[in-house]
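Participant: Provided below are the primary sequence and the corresponding predicted coordinates.
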Amino acid sequence: MVVGRIEWRDKRVKKRSVLVFVSLLFCIFLSMNPNFQQLVEFPEQYLTQVNHEDPQVNGIWSKLIKVEKVSTNQIVSVSGVSHTLGSEKFEVSYKLFGIFPLRSGEVEVMKPMKLIPGGQSIGVTLQTKGVMVVGQAPVVDKNGKKVFPAKEAGIEVGDILIKIDNQEVRTDQDVSNAVHLAGEEKGNVDVLYKHQDQILEKKIRPIFCVETGRYRMGLFVRDEAAGVGTLSFLDPISKQYGALGHVITDADTNQKIEVSKGKVIASSIYAIEKGKRGHPGEKLGSFVSDSTFMGTIEKNTMTGIFGLMNGQVVNPYFNEAIPVGWESEVKIGPAKIYTVIQGEKIEEFNINIDRVMHNRTDSKNMIVRVTDPRLLEVTGGIIQGMSGSPIVQDGKIIGAVTHVFVNDSQRGYGVFIQNMINEGMELDKKQAA
């Protein structure tokens, strides 16, 4: 009798072991199944188009998992890059057997939208709001002593000088003249400046510099920046553009430049510094004096620069605007980019999207890899100045190149066009306010 109980218990243990083993295999199968991975990676919020198929799973999972889409009755109307865009938000839930919730998220359904892909090489110049501190410089007084008046008062590299003695300063010369005049007349100067997100004021005593014969407070400052990049897109109706795909930062401080005014014009590429491991390559270009187009810079954001374009902007590969591919439509696989590697000629090159990162809201939403033999031969892959090159997949503009991997020039990041458009919408809303 006792032996029978032991055998019965052994059978229960074996059944449990088999169930655990089968469950483990099932979990492994789920983790490797692309449809289930799509479900697990379903972002909390993404955009899709009107008449686009509802979110769903395919194959055998369509028999087990039910997708429910419920309107939240939120009708959103935003003045977009092209025209007023209407959208409606939905709550989407995935349920096992239609009962047990697995995943949920918010879907914003938007009307279709079309843009002209860029690819033109552009020269960018911009002037900062105020004058940026980019370094500390010792002032040698009459006793030969090196002093740092501004640094000792608490002004740091990256701070923005706004006013000196209640007078706005816009250039490095404005700062130099105001400090010298204040030093001569009263021996001190009131400086209003921005430190991170705070507006502060300090009283500083300038020192008479024997070397220059002027009063100084010991700062290196900069009031403008310039460089070469790539145009990402142009709206044919509103003439708004997006470019670069990433924020413009100061070369010395690596901080975002607050734009006072700026412009973009055509640039001609005259040489390429090929990228290699540990050393990103670079396009070397010059501004075109008789540029066929010119744009303003209204905004410098995490996903690029935006403004209004005048003149003729032509991409020979696209005679008209093409549809926008929203985040939900971007997929791993082949795509094309458009950029200039010689003169002003836009060329088409093959790339592969190796990874899509839906949960990132910055300018690093995709990992892209250059596969085009000619581009690899000429540039080594992605190089500086290529930022902003539009990415087209399945006939839709889905993003722009933004960064290169320092240790692998064949690969880099791309930003969703959706994120750039959202920045354009913000521009429009501010102008309309």
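Facilitator: That came through fine.
Participant: For the rest of this, base every contact and every neighbour count on C-alpha atoms.
Facilitator: OK.
Participant: Tell me how many other residues crowd the closest residue to Q410 other than its chain neighbours.
Facilitator: Spatially, and ignoring its direct neighbours in sequence, Q410 is nearest to G381 (4.2 Å; Cα to Cα, 6 or more residues apart in numbering). G381: 28 surrounding residues under other Cα atoms under 10 Å.
Participant: Please apply the same query to the one 4 residues further on.
Facilitator: Other residues within reach of G385, judged by other Cα under 10 Å, total 27.
Participant: can you tell me how far it sits from A251?
Facilitator: Counting by Cα to Cα, to the nearest Å, the separation of G385 from A251 is 14 Å.
Participant: Kindly report the same for R360.
Facilitator: From R360 to A251 the distance is 25 Å (Cα to Cα).
Participant: wait, doesn't R277 sit right on V404?
Facilitator: No: using Cα atoms under 8 Å, R277 is not in contact with V404, being 10.8 Å away.
Participant: So for these two, which residue has more residues nearby?
Facilitator: V404 (25 against 13).
Participant: which non-adjacent residue is nearest that one?
Facilitator: In space, and not counting its chain neighbours, V404 is closest to G412: 4.0 Å by Cα to Cα, 6+ apart.
Participant: residues contacting that neighbour?
Facilitator: Taking Cα atoms under 8 Å, 6 or more residues apart in numbering as the criterion, G412 is in contact with 367-369, 382, 401-405.
Participant: can you rerun that using 6 Å?
Facilitator: Contacts for G412 (Cα atoms under 6 Å, 6 or more residues apart in numbering) come out as 367-368, 403-405.
Participant: Got another one to weigh against that:
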Amino acid sequence: MDWGRRITGVVLLLLFTIGITNHTVQTLINIPDEFIFFESDWQNDNIVSGIQNKLNIKDKNDVQITENQEKSNASIKVTSMPKKQSKIKTIPDIKLIPGGDSIGVKLQSDGIMIVGFHEIAAEKERISPAKEAGMKVGDRIISINGKKVNQLEDVVQILESSDTSDSLQVKVKRNNEERNINVKIHQGKKGNVIGAYIRNAASGVGTLTFYEPKSGKFGALGHVIADSDTKKPIIVENGTIVRSSVKSIERGANGKPGEKQAVLSSDNDILGKVTKNSSFGVFGQLDTDKLLKKPSNSKPLPIAFAHEVKKGPAEILTVVEGEKIEKFDIEIVQSVPQMHAASKGMVIKVTDDELLEKTGGIIQGMSGSPIIQDGKIIGAVTHVFVNDSTSGYASHIEWMLEEAGIDTFIKERKKAS
């Protein structure tokens, strides 16, 4: 009798396991109580196909979706499973001006970053006072002797006005935690030193992804700007974007990423301020009096969320000569809808013969180039594959919008995801 019960239990467990992994059951479980669509989806009668895409339904014959007359509710039936009622809500479209412009990015860090150490001759040995005191590469100096430091000159002035018998009370920030460190001053060949290499600025060339015409908020690059030595992200105190002109192209090849050789405009030609540097790029506010010059036919485009992106043809906007923005063909090889922010949600491949001839594929400086599919902005180029210069990663646009602060409707839509 015990064996019979055990066998029955095993069979039931197997059936239960098969049931919960069955796509039909999973589809029913994943049906939300509310679907949120843009007004354009409602007007174009795309709600049924939108629900099918959102539920990741492969065989659309398995699911029956019926809208009520007002399109405020949908009855969803998955094969022989019970029907489920879900609400339908429409919200205004999010429309952005696509970028493609070559821009220069200049960042000044919050505090002075320790990027390395050097040794000086002491009485018996060579030492680095800063390292001996417990400082680490990547620490950001916030203040010295109670005085806030923003520029490298601030540190130099304090050192020059101090006596070699003094110890500096240095406040540093490490992994968002502040700590106080006493560092002894030593006499070097060129004056007082603490044996540390410091930096407070970084710059580079990239591509503007978008800006929101009403607010002037922008997003660019598609990836974080890190210090070249420490590889740690620059925490922005002040930052700007300026015009940039591409003078030449260093063509990429497998195992050797290419690069745009560009010249930044003067500091007087600032296009906007950078307020955030994150894993999805740099974000901030454009100067409305100096908005980038766009063709007269450059109109705001709607965005597409990750579940709307399809494998197949798409386009990128980028500059390969001067300041001229051009369209080039690519292919979406893979797109993975993500519930949590990630900067590598798509795999893309350059298919445009002209771009392949000029650049060899994806090159440095192309990061941030907006990707357009079916008239919608779907994301931005972020990385190139080292072993295949024609292919790389891209980020879905929704995560960049959140970083830019254009997330009013995104948060609302995700509640129903």
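Facilitator: Received the coordinates, thanks. As the structure is a computational prediction, the values presented were derived from the model and not from experiment.
Participant: need the longest helix for structure 1.
Facilitator: When structure 1 is scanned for its longest helix (criterion: DSSP state H), the result is helix 2-32.
Participant: How far away from the center of its chain is that helix?
Facilitator: How far helix 2-32 of structure 1 lies from its chain's middle: 51 Å, per Cα atoms, centre = their mean, to the nearest Å.
Participant: How about stretch 104-116 of structure 2?
Facilitator: Here the centre of stretch 104-116 of structure 2 is set off from its chain's centre by 19 Å, with Cα atoms, centre = their mean.
Participant: Read off where that stretch ends up in structure 1.
Facilitator: Counting by TM-score structural alignment, stretch 104-116 of structure 2 falls onto residues 123-135 of structure 1.
Participant: count of residues packed around the counterpart of G195 of structure 2 in structure 1?
Facilitator: Correspondence of G195 of structure 2 to structure 1, assessed by TM-score structural alignment: G218. Neighbour count for G218 of structure 1, taken as other Cα under 10 Å: 22.
Participant: what's the answer for L85 of structure 1, then?
Facilitator: As a burial measure, L85 of structure 1 scores 16 neighbours (other Cα under 10 Å).
Participant: cool, E258 of structure 1 as well?
Facilitator: For E258 of structure 1, the number of neighbouring residues by other Cα under 10 Å comes to 20.
Participant: and it, what is it in contact with?
Facilitator: Per Cα under 6 Å, 6+ apart, neighbours of E258 of structure 1: 128-129.
Participant: now S279 of structure 2
Facilitator: By Cα under 6 Å, 6+ apart, S279 of structure 2 lies in contact with 223-224.
Participant: what do you get for the one 5 residues further on?
Facilitator: Contact analysis of G284 of structure 2 by Cα under 6 Å, 6+ apart lists 217-218, 273-275.
Participant: Could you dump the residues you listed into CSV and include secondary structure, neighbour count and distance to T79 of structure 2?
Facilitator: Shown next, in CSV, are these (DSSP: H, G, I helix; E, B strand; the rest coil; neighbours: other Cα atoms under 10 Å; distance: Cα to Cα, whole Å):
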residue, secondary structure, neighbour count, distance to T79 of structure 2
K217, strand, 23, 46
F218, strand, 29, 45
K273, strand, 22, 54
V274, strand, 25, 52
T275, strand, 17, 51
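Participant: which among these gets closest to A133 of structure 2?
Facilitator: Distance to A133 of structure 2, by Cα to Cα, is smallest for T275 among the contacts of G284 of structure 2, at 32.6 Å.
Participant: For V131 of structure 1, see how far away the aligned partner of the closest one in structure 1 is.
Facilitator: Matched across to structure 1, T275 of structure 2 falls on E298, judged by TM-score structural alignment. Distance of E298 of structure 1 to V131 of structure 1, given as Cα to Cα: 18 Å.
Participant: Which residue is the nearest non-sequential neighbour of the aligned residue in structure 1 for D139 of structure 2?
Facilitator: Taking TM-score structural alignment, D139 of structure 2 has D159 as its aligned residue in structure 1. Among residues not flanking D159 of structure 1 along the chain, H195 sits closest, at 4.9 Å (Cα to Cα, 6+ apart).
Participant: cool, E168 of structure 1 as well?
Facilitator: Nearest non-adjacent residue to E168 of structure 1, counting by Cα to Cα, 6+ apart: I162, 5.8 Å away.
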